[in-house]
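could you look at this predicted model? Sequence included:
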Amino acid sequence: MLIILDRDGVINQYDGNYICSADEWQPIPGSVEAVARLCNAGHRIAIATNQSGIARGYYDTDALDTMHEKLERLVEAEGGCIDFIAYCPHHPDDHCHCRKPLTGLLDQIRRHFHLDSLEGAIMVGDSRKDLEAAHSGKCQPILVRTGNGLDTERHLDARPIPGARVAIYNNLSEFTDALLSAEGW
């Protein structure tokens, strides 16, 4: 199964401030191990992340590449791998097609894996934008309470995503436990 993860607030710590360097990029406890466990269970892992800090001039693509290299090294050290990373470098005012909640990043992922559809894929995020992109892209939306997740959960009660059934977990590790136990791992 293909599992698509948002980055900030799902895999790494996120408090609303831009993460501009590999030193600032710190994993949420248990998240790197969770990604490796998903890989070891046969799942493919893709990342879909908005990175408007590039367009805002807070960091450049070299700094982003260094952050992603750190993520990949940590996951590989646990025996897993990230199959593909798609990111949107644009400013929200650029009106690009790749910035979540639009599905351009998901389209990149679908093409990378040579899939006709993302139906059956799971997308894990901490924001409404992640959940809306997942639903529009035909993925199962999963919300984690890390990062912006608690705020997102509170607002979902008042303004649900039409037609979407969103499962909610405390963190990526708890989601992984639930998925793998349902699959008999």
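That came in fine, so what should we check first?

from here on, contacts and neighbour counts on C-alpha atoms
OK.

and stretch 89-96, end to end?
From its first residue to its last, stretch 89-96 covers 10 Å (C-alpha to C-alpha, to the nearest Å).

ok, Cys20 to Asp126 distance?
19 Å.

okay, one more to line up with it:
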Amino acid sequence: MTPLKLVILDRDGTINADRDDYVKSADEWEPLPGALEGIARLNHAGWHVVVATNQSGLGRGLFDMAALNAMHDKMNKGLAQAGGRVDAVFFCPHAPDEQCACRKPLPGLFEQIGERYGVDLRGVPAIGDSLRDLQAARTAGCETHLVLTGNYAGQSEAQLAATLQSVPGTEVHADLASAAEFIVQRERHARAVARGTVDPPDSGPGELKAT
């Protein structure tokens, strides 16, 4: 049986624009440029996409489950228009002081995903915009990818270097579309090497490589 090709994404700052006062409604949920198309790119290449997101606004009483569902309904409709989809959204509803096991940087959400899909998360690509995304993913055994949107938009080279030192081996990309293209093209190249052929590279967004 062919192994499940799985990618795990953060939400706020990776798929949609983040807000200092939290994304609290569907009206406030706005996709980042190219993000939904990036997810569709992964889907079309055979990847299943799931979301792992901290939503402490629930625990803080800033919005309720109906509002969260409305946000994800808007996301899913936008994805459908782009030709993509996410299989599921795993979220932590707890405030920081509740000491749960699922709030990133702890790996609980990732462990739930591994259990739900019956997959070993070692090497599964995980894409996020914050150090805690990377820490949770690495603890769960995932391959870490950082996008320079959300938390890392406008960050200094020194701040980026400190993050990469904390989670070495992380790939760095301009945005989700670039990360998706990197993953798709890397797999295509690996298949070409296995066949002993050379595929011409597709044109598309580039990626920044961590050093």
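Good, I have the coordinates. All figures in this text were calculated on a predicted structure; none of them were measured in a lab.

between Cys20 and Asp126 of structure 1, which is the more surrounded one?
A count of neighbours by other C-alpha atoms under 10 Å puts Asp126 above the other of Cys20 of structure 1 and Asp126, at 27 against 18.

what about that one, distance to Leu172 of structure 1?
10 Å.

shared neighbours, those two?
10, 144 (C-alpha atoms under 8 Å, 6 or more residues apart in numbering).

in the strand ranked longest in structure 1, what counts as buried?
Longest strand in structure 1 by number of residues (criterion: DSSP state E): strand 44-50. Judged by neighbour count (16 or more other C-alpha atoms under 10 Å), strand 44-50 of structure 1 contains these buried residues: 44-50.

now stretch 109-116 of structure 1
109-110.

residues in contact with the residue nearest to Tyr14 of structure 1 when sequence neighbours are not counted?
Leaving out its chain neighbours, the residue that sits closest to Tyr14 of structure 1 by C-alpha to C-alpha, 6 or more residues apart in numbering is Gly147, at 5.1 Å. In this structure, Gly147 of structure 1 makes contact with 8-10, 13-16, 126, judged by C-alpha under 8 Å, 6+ apart.

same deal with Thr139 of structure 2?
106-107 are the contacts of Thr139 of structure 2 under C-alpha under 8 Å, 6+ apart.

repeat for the one 4 residues further on
In this structure, Glu143 of structure 2 makes contact with 122-126, 137, 170, judged by C-alpha under 8 Å, 6+ apart.

now do the helices in structure 2.
Along structure 2, counting by DSSP state H, helices occupy 35-44, 56-59, 65-82, 108-117, 131-139, 157-166, 176-195.

Glu174 of structure 1 maps to what in structure 2?
Counting by TM-score structural alignment, Glu174 of structure 1 lines up with Ser178 in structure 2.

give me the number of residues near that match?
Ser178 of structure 2, neighbours per other C-alpha under 10 Å, totals 21.

Gly38 is in contact with that one, correct?
Yes. In this structure, Ser178 of structure 2 is within contact of Gly38 by C-alpha atoms under 8 Å, at 7.5 Å.

spatially central, which residue of structure 2 would that be?
Compute the mean C-alpha point of structure 2, and by C-alpha atoms, centre = their mean the closest residue is Leu9, 1.8 Å away.

what's the counterpart of that one in structure 1?
Under the alignment by TM-score structural alignment, Leu9 of structure 2 pairs with Leu5 in structure 1.

any idea how far its match is from Asn12 of structure 1?
11 Å.

equivalent analysis for Pro101 of structure 1, please.
Pro101 of structure 1 is 20 Å from Asn12 of structure 1, by C-alpha to C-alpha.

cool, Cys39 of structure 1 as well?
In terms of C-alpha to C-alpha, Cys39 of structure 1 sits 18 Å off from Asn12 of structure 1.

same check on Ser31 of structure 1?
For Ser31 of structure 1 relative to Asn12 of structure 1 (C-alpha to C-alpha), the value is 8 Å.

again with His114 of structure 1
For His114 of structure 1, the distance to Asn12 of structure 1 - C-alpha to C-alpha - is 28 Å.

one more: Leu74 of structure 1?
Separation of Leu74 of structure 1 from Asn12 of structure 1 (C-alpha to C-alpha): 12 Å.
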